[in-house]
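*Asks:* Provided below for reference: sequence and predicted model.
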Amino acid sequence: MTDYLFPPAPVHSVKVLGQSAEYPVNRIFCVGRNYEAHAAEMGGTVDREAPWYFTKTPAGAFCASGATVPYPPGTSNFHYEMELVVAVGAPVFKGDLAAGQAAIFGYGSGLDMTRRDRQQDGKDNRRPWDLGKDVEQSAVLTALTPAASIPSLAGRRIHLSVNGQIRQDATLDELVWSPAEVISHLSHYYHLMPGDIIMTGTPAGVGAVVAGDVITGGIDGLEPIALTLGVAE
């Protein structure tokens, strides 16, 4: 048995509806500007040549739905982003669209919580977004629904409320790049494996939250999501 200097990071996993075994999270990829209206509200445009990505570190960013987390340090403009989550269930490398679709294990709801002021710093200074996006407990995930029980994503509503007030309300038809297209494209840069999670982008209506706010949301046919913001540490 290997002797470590300190305990290695624990394995994070999410529940799977109808199964006792859980889905261990390996990597978290996030798609940027995958809804036209959200790109516009952020002062940008959709790149229709190809999707693009940033990442979150599972060891620090993972958070299970239903948690209460402290308002994070280093920001005064902390935003919610409601997203469709796609879980990879088979190896895929340089795959085509059919391979991308076949590699989908399941779907879930997710929140990409963001230090918007730190993200803007990165944009303004042409620096990475890590301080804005790879925030501790900022990748909030629900239990997964197996893809076999979701014959189509067409027309499904995606929505988010803060303290009971609707803030985001759209449909998955507004996604610029479908999950299969994203997986196919991303697999030309990474050997995607079971355990890889893809957060597919957020619709318009993002905004700031403060300590004490309760965020709830959902996607038709998937597990609903919830997060409570506690006081800053």
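*Replies:* All right, it came through fine. Everything numeric here is computed off the predicted structure, so don't read it as measured data.
*Asks:* okay, CA-based contacts and neighbour counts for the rest of this
*Replies:* OK.
*Asks:* could you point out which element follows the longest helix belonging to the chain?
*Replies:* Counting residues, the longest helix in the chain under DSSP state H turns out to be helix 116-125. Next helix or strand after helix 116-125 toward the C-terminus (DSSP states H and E): helix 130-133.
*Asks:* which strands or helices does that next one pack on?
*Replies:* Helix 130-133 sits against strand 114-115, helix 116-125, with contacts defined as 3 or more CA pairs under 8 Å, 6 or more residues apart in numbering; DSSP states H and E.
*Asks:* just checking, next helix/strand downstream of that helix?
*Replies:* Sequence-wise, the next helix or strand beyond helix 130-133 is strand 139-141, with elements assigned using DSSP H and E.
*Asks:* quick one: list the elements packing against the helix or strand that comes right after that next one.
*Replies:* For strand 139-141, the following helix or strand on the C-terminal side (DSSP H and E) is strand 145-146. With contacts defined as 3+ CA pairs under 8 Å, 6+ apart, strand 145-146 has these neighbours: strand 104-112.
*Asks:* I'd like to know which elements the strand it packs on is packed against.
*Replies:* With contacts defined as 3+ CA pairs under 8 Å, 6+ apart, the secondary structure elements packing on strand 104-112 are strand 82-88, strand 139-141, strand 145-146.
*Asks:* of those strands, which is nearest Ala99?
*Replies:* When these are ranked by distance to Ala99, counting by CA to CA, first place goes to strand 82-88 at 11.2 Å.
*Asks:* that closest one versus strand 104-112: what angle between them?
*Replies:* Relative orientation of strand 82-88 versus strand 104-112 (axes from the mean of the first three to the mean of the last three CA atoms, to 10 degrees): 150 degrees.
*Asks:* and here's the other structure:
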Amino acid sequence: MQKIIDLFVLFIISITVTAQTKFGEPEVDPIQIQKNFSDWSAYQSKKIMLSRDFIAFDSSKEISKETFLDQLANGSFIPIRLESEPRMYVYKLFEIQPNSDTSIKATMNQIGFDALKNYKMEGTAFPPFSFKDLEGNLVSNESMKGKIVVIKCWYIHCTPCIREFPQVNKLASEYKDRKDILFVSLAEDSATQLKTFLARKPLSYSVIPDMKVYMNEALQLNSFPTHFILNKEGLIAKVLPNFESLEVALAKESR
């Protein structure tokens, strides 16, 4: 009987070890990357996309994405990607070192907070919406029904928002023959300001002005740009912080 118990324990240990090691080593040294804020920030912004679908691990086991994001928002951890297949994303939590720049923890907590808030919006209905764009066309929950909707939230003086214009314009062009996909943007600025600005820097989205109150109160946004993808049922499929995440998520949603 003891032998059976021992074999069972070994089996459980084997499964646990396999679960932890079936993915490779961290792609960067978790301690070395924390030596200075610039190196960590560059890695975080280029390699970690918390809005995408990924497999999440704490120090010893697989956990839910929500738990993982909660740890980033409220704990003292950074995420590092584990080596894996090219199209598979596996992130693991590593403790922030006591001697690391305090800006790493503060920044990571804010990134985690935003990512957790965005994740919790997925699957919920997009808030009631009925506004006119710069061309006088009514855009509403009703008019968007039955379509995949890509929404960019931005304002004129947001440098990252403007920097991605060429990329989002190219994306809109790639999907121009898809009549079931709409590209809409919500801007804080007035119609007059937007018309002057967009004459110099065109945006291939339907642009809706004076959306500051709606974005602050209904969407509760605190970072820009923010992108939404709505599915054909009018539910929020994804909330995304940048073009790179948007491109990947739209390709998946539009299959």
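*Replies:* Right, received. Where do you want to start? Nothing here was measured: the structure is a model prediction, and the numbers come from that model.
*Asks:* can you give me the TM-score here?
*Replies:* The TM-score (TM-score structural alignment, normalised by the length of the first structure) is 0.21; 100 aligned residues with a CA RMSD of 6.9 Å.
*Asks:* quick one on the thing from earlier: the helices and strands packed on helix 130-133 of the first structure into JSON lines, with extra columns for mean neighbour count and distance to Gly207 of the first structure?
*Replies:* Converted to JSON lines, those look like this (neighbours: other CA atoms under 10 Å; distance: least, CA to CA, whole Å):
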{"stretch": "strand 114-115", "mean neighbour count": "26", "distance to Gly207 of the first structure": "10"}
{"stretch": "helix 116-125", "mean neighbour count": "15", "distance to Gly207 of the first structure": "9"}
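*Asks:* now the ones you listed in a markdown table, with distance to Val69 of the first structure?
*Replies:* Compiled in a markdown table, those are given as follows (distance: least, CA to CA, whole Å):
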| stretch | distance to Val69 of the first structure |
| --- | --- |
| strand 114-115 | 13 |
| helix 116-125 | 17 |
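*Asks:* who wins for proximity to Ala170 of the first structure among these?
*Replies:* strand 114-115 (19.9 Å).
*Asks:* the closest one packs against which elements?
*Replies:* Contact partners of strand 114-115 of the first structure among helices and strands, from 3+ CA pairs under 8 Å, 6+ apart: strand 78-80, helix 130-133.
*Asks:* and the ones you listed, which is most packed in?
*Replies:* strand 78-80 (a mean of 21; mean count of other CA atoms under 10 Å).
*Asks:* tell me which strands and helices that strand is in contact with?
*Replies:* Other helices and strands packing on strand 78-80 of the first structure, by 3+ CA pairs under 8 Å, 6+ apart, are strand 114-115, helix 116-125, strand 207-209.
*Asks:* can you rerun that using 10 Å?
*Replies:* Packing partners of strand 78-80 of the first structure (3 or more CA pairs under 10 Å, 6 or more residues apart in numbering; DSSP states H and E): strand 104-112, strand 114-115, helix 116-125, strand 157-162, strand 207-209.
*Asks:* Thr171 of the first structure: how many residues sit nearby?
*Replies:* One way to gauge burial is a neighbour count; for Thr171 of the first structure, by other CA atoms under 10 Å, it gives 16.
*Asks:* hmm, it is touching Ile158, no?
*Replies:* Yes. In this structure Thr171 of the first structure lies within contact range of Ile158 using CA atoms under 10 Å: 5.4 Å.
*Asks:* helices of the stretch 1-150 of the second structure, residue ranges please.
*Replies:* Secondary structure of the stretch 1-150 of the second structure (DSSP state H, counting those that start in this stretch): helices located at 2-21, 37-47, 65-74, 102-121, 141-144.
*Asks:* relative to helix 102-121, how tilted is the third one?
*Replies:* It stands for helix 65-74 of the second structure. Here helix 65-74 of the second structure runs at 150 degrees with respect to helix 102-121, directions being taken by the same axes, to 10 degrees.
*Asks:* buried residues in helix 65-74 of the second structure, which are they?
*Replies:* Counting neighbours by 16 or more other CA atoms under 10 Å, one finds that the buried residues in helix 65-74 of the second structure are 65, 68-73.
*Asks:* can the helices of the stretch 1-150 of the second structure go into JSON lines with extra columns for distance to Ala191 of the second structure?
*Replies:* Compiled in JSON lines, these are given as follows (distance: least, CA to CA, whole Å):
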{"stretch": "helix 2-21", "distance to Ala191 of the second structure": "54"}
{"stretch": "helix 37-47", "distance to Ala191 of the second structure": "33"}
{"stretch": "helix 65-74", "distance to Ala191 of the second structure": "37"}
{"stretch": "helix 102-121", "distance to Ala191 of the second structure": "28"}
{"stretch": "helix 141-144", "distance to Ala191 of the second structure": "21"}
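*Asks:* that older thread, and Thr228 of the first structure, which of the helices and strands packed on helix 130-133 of the first structure is closest to it?
*Replies:* Set against Thr228 of the first structure and scored by CA to CA, these come closest in strand 114-115, at 14.7 Å.
*Asks:* now do Leu138 of the second structure against Ile148 of the second structure, distance only.
*Replies:* Note on Leu138 of the second structure: its distance to Ile148 of the second structure, by CA to CA, to the nearest Å, is 17 Å.
*Asks:* good, we can wrap up now.
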